[in-house]
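Visitor: Fold the stuff below for me.
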Amino acid sequence: MTVWTDFRNQLTTAPPSVTRAGVATAFMGAASSFAVVAAAAAGYYGARVVLDRRRRAAWAHEWEDISSQWGRAAS
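Guide: Just a heads-up that it's a prediction; the model follows:
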């Protein structure tokens, strides 16, 4: 009978097969790649939202400045 023990000499499960370890490695690689891409996309869209808000505020301020001059005679 084959028995697997850990470093404390306690019973443990058998190590994974080469195929199972390869599948787990591929899955973790894909998951970590997805996490990096998702973080980059979230950062991009977050920065875009902040910059769009600033642009809209600047445009609104400019329109207020321009609209106060409407109706005046050109000099």
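
Visitor: can we go C-alpha only for contacts and neighbour counts from here?
Guide: Noted.

Visitor: Just the helices from this protein, written as ranges.
Guide: 18-67 (DSSP state H).

Visitor: Before we compare anything, build this one as well:
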Amino acid sequence: MLHRYDFSCSDAAVLNVLRRGKPPYAMAPKQIAERLALTSGALTPRIDRLEEAGLIRRLPVLTDRRRTRGPAHRRRTITNG
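Guide: Model prediction:
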């Protein structure tokens, strides 16, 4: 079924980590990487694919314009905190 949406089990794992979070479903990429035992370099392409598919979005960090908060399923948010 995942091939129908053109993403992998590892992409689905990122969404699953977000889904298991508490509202507002915000999580830093570092936290996601730790929960999935991934490096930031391995996580970034997954986040990019999910963002391109419109399943997640990155949010700005209001106190630091250099950073963004991580990806999020439409209802799930990832922060760079």
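
Visitor: Can you calculate the TM-score here?
Guide: TM-score of the superposed chains, computed with TM-score structural alignment, normalised by the length of structure 1, equals 0.22; 22 aligned residues with a C-alpha RMSD of 2.4 Å.

Visitor: Can you check which helix is longest in structure 2?
Guide: Longest helix of structure 2, by residue count under DSSP H: helix 40-52.

Visitor: in it, what's buried?
Guide: 43, 44, 46, 47, 48, 49, 50, 51 (16 or more other C-alpha atoms under 10 Å).

Visitor: Quick one: list the elements packing against it.
Guide: helix 9-19, helix 29-36 (3 or more C-alpha pairs under 8 Å, 6 or more residues apart in numbering; DSSP states H and E).

Visitor: want to throw the ones you listed into JSON lines with mean neighbour count?
Guide: JSON lines is the format used below for those (neighbours: other C-alpha atoms under 10 Å):
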{"stretch": "helix 9-19", "mean neighbour count": "17"}
{"stretch": "helix 29-36", "mean neighbour count": "18"}
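
Visitor: what's the distance between the closest residue to residue 35 of structure 2 other than its chain neighbours and residue 29 of structure 2?
Guide: Take residue 35 of structure 2 and drop its neighbours on the chain: the residue closest to it by C-alpha to C-alpha, 6 or more residues apart in numbering is residue 17, 7.6 Å away. Distance of residue 17 of structure 2 to residue 29 of structure 2, computed by C-alpha to C-alpha, to the nearest Å: 11 Å.

Visitor: Could you do residue 11 of structure 2 as well?
Guide: For residue 11 of structure 2, the distance to residue 29 of structure 2 (C-alpha to C-alpha) stands at 13 Å.

Visitor: Quickly note the distance from residue 31 of structure 2 to residue 48 of structure 2.
Guide: Noted for residue 31 of structure 2: a distance of 16 Å to residue 48 of structure 2, by C-alpha to C-alpha.
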